[in-house]
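Student: following is a predicted model, sequence given first.
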Amino acid sequence: MYRYFSIRTLYIVKRRKLLKAGLSASGLLLAGGTTGFYLGRVEDRSILSLDVLSGKLQQLKGETLNSSGDWNPVKVFLHCAKSIEFSMIGFPVHRSSAFKNVVGTSAFSTFASLGKMHHALDEPIPGEDSLRLTDSKVTSTAAAINILLDRINAFTSYQGELKEHFAFGKLSKDEYELAHVMHVYNHLAEIVT
């Protein structure tokens, strides 16, 4: 009887966890659909390349830039550069595998289909602030943009294995390019001339 009880209890516990996970995933997909509606869709997908993004960043170097958000333009550009660098050297902190496999892949899929990303623009990459960043002494916006452009060029010519994204999980080079472009464009929404 004890053995039957423990197997039955285990079955019930696993069933409840599965149901909760299913409900959470359903809610996420519904929220993803709502988020998709909120974000809209990029009509001209030709802008979703690192080449086009690099051209836009070159144009911004000659402008006086401000930020409508919590981070100044220097911090924004350095944060975006660090994200690109982490895709090649590894992110310092990762979400759980369960998070990446359910939430992360669903979020990336939604963003990729829309051609847009939406995330908290004042939230550092997990572990980013705990690192001693060599770029932290940069104070000029043009210098920060140059660092971002340098990381974009390094990524474009990178031939090694890309590291797993801290939230989205394993991405191909094309998927990473799209993620980087959408990430920078999301941050550029707060940069004003």
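Tutor: Ah, there it is.
Student: rest of the way, CA atoms for contacts and neighbours
Tutor: Fine.
Student: so which bits of the top helix by length along the chain are buried?
Tutor: Assignment by DSSP state H gives helix 2-39 as the longest helix of the chain. For helix 2-39, the buried set under the neighbour-count rule, 16 or more other CA atoms under 10 Å, comprises 28-29, 32, 35-36.
Student: for those residues, give me TSV that also has distance to Asp51.
Tutor: Conversion of the buried residues of helix 2-39 to TSV gives the following (distance: CA to CA, whole Å):
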residue	distance to Asp51
Leu28	33
Leu29	32
Gly32	29
Thr35	27
Gly36	26
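Student: try it against this one:
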Amino acid sequence: MNAIPLTSGVLPRRRVLVAGLASLATGGLAGCAPGRIERFATWAEARNAVFALAQPGSRWRSNGHWSLSQALQHLAQSVEGSLAGYPRLKPAWFTHTVGAAAHAVFEARGRMTHPLDEPLPGAAPLDAALPPDAAALRLLRAMDAFEAHDGTLAPHFAYGVLDKPAYARAHQMHLAAHWQQFEETRLA
């Protein structure tokens, strides 16, 4: 992290707070996801990747704690939450400090890290029996609804109020973060 410059011998409180929170966001607070992180440059690119998982005969699986279906359901819940509202929001003090700092760090890096088995606060349980293609279709429907939406979006549960371009980037980074745990199975 870059050093914070001194201003007349005194560190501005806001800069110290944001720098400290950003440090937390890149460290233990946000979690550290192992492996290669694929980046989705556009919404269309992310959607096409999800579409590929929904195809009959797709041989993808998750090497993480959640199954492929559960990870896709989690991603769908996140996109749906930006439209209809998340079940539970972090307190305002969190979204204005830690959440805002984490979002700023993720935006600057162009990628997000977080625990890949952490459910959205208050979200419905993930259905372990739902087939992956059905979960991928749910995510595609949510992505299509987000893309078509032209009204106000619900506040993000951790980042607070985001405009549509910032939300789209956050969803793309969220998808990419989970994508690292997906792998194609080989035929025997």
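Tutor: Looks like it came in fine. Quick caveat: nothing in here was measured; it's all calculated off a predicted structure.
Student: could you identify the most distant pair in the buried residues of helix 2-39 of the first structure?
Tutor: Comparing every pair within the buried residues of helix 2-39 of the first structure by CA to CA identifies Leu28 and Gly36 as the most remote, at 11.7 Å.
Student: what's around Phe40 of the second structure, how many residues?
Tutor: Per other CA atoms under 10 Å, the neighbour tally for Phe40 of the second structure reads 22.
Student: that one against His174, yeah?
Tutor: No - if you go by CA atoms under 8 Å, Phe40 of the second structure and His174 don't touch, sitting 9.7 Å apart.
Student: how about Leu75 of the second structure, what's its match in the first structure?
Tutor: Leu75 of the second structure maps onto Cys80 in the first structure, with residues paired by TM-score structural alignment.
Student: over to His149 of the second structure?
Tutor: The criterion is TM-score structural alignment: under it, His149 of the second structure has Tyr158 as its aligned partner in the first structure.
Student: how many residues are close by that match?
Tutor: For Tyr158 of the first structure, the number of neighbouring residues by other CA under 10 Å comes to 12.
Student: now His178 of the second structure
Tutor: Other residues within reach of His178 of the second structure by the criterion other CA under 10 Å amount to 25.
Student: swap in Val50 of the second structure?
Tutor: For Val50 of the second structure, the neighbour count with other CA under 10 Å is 21.
Student: tell me how far it lies from Leu72 of the second structure.
Tutor: 9 Å (CA to CA, to the nearest Å).
Student: intersection of neighbour lists for these two?
Tutor: When contacts are counted by CA atoms under 8 Å, 6 or more residues apart in numbering, Val50 of the second structure and Leu72 have 136, 139 as shared neighbours.
Student: tell me which element the match of Leu75 of the second structure falls in.
Tutor: Using DSSP states H and E, the secondary-structure element containing Cys80 of the first structure is helix 73-89.
Student: show residues contacting that helix.
Tutor: For helix 73-89 of the first structure, with CA under 8 Å, 6+ apart as the criterion, the contacting residues are 65-67, 92, 124-125, 135, 138-141, 144-145, 147-149, 151-152, 155, 158, 160-165, 176, 180, 183-184, 187, 191.
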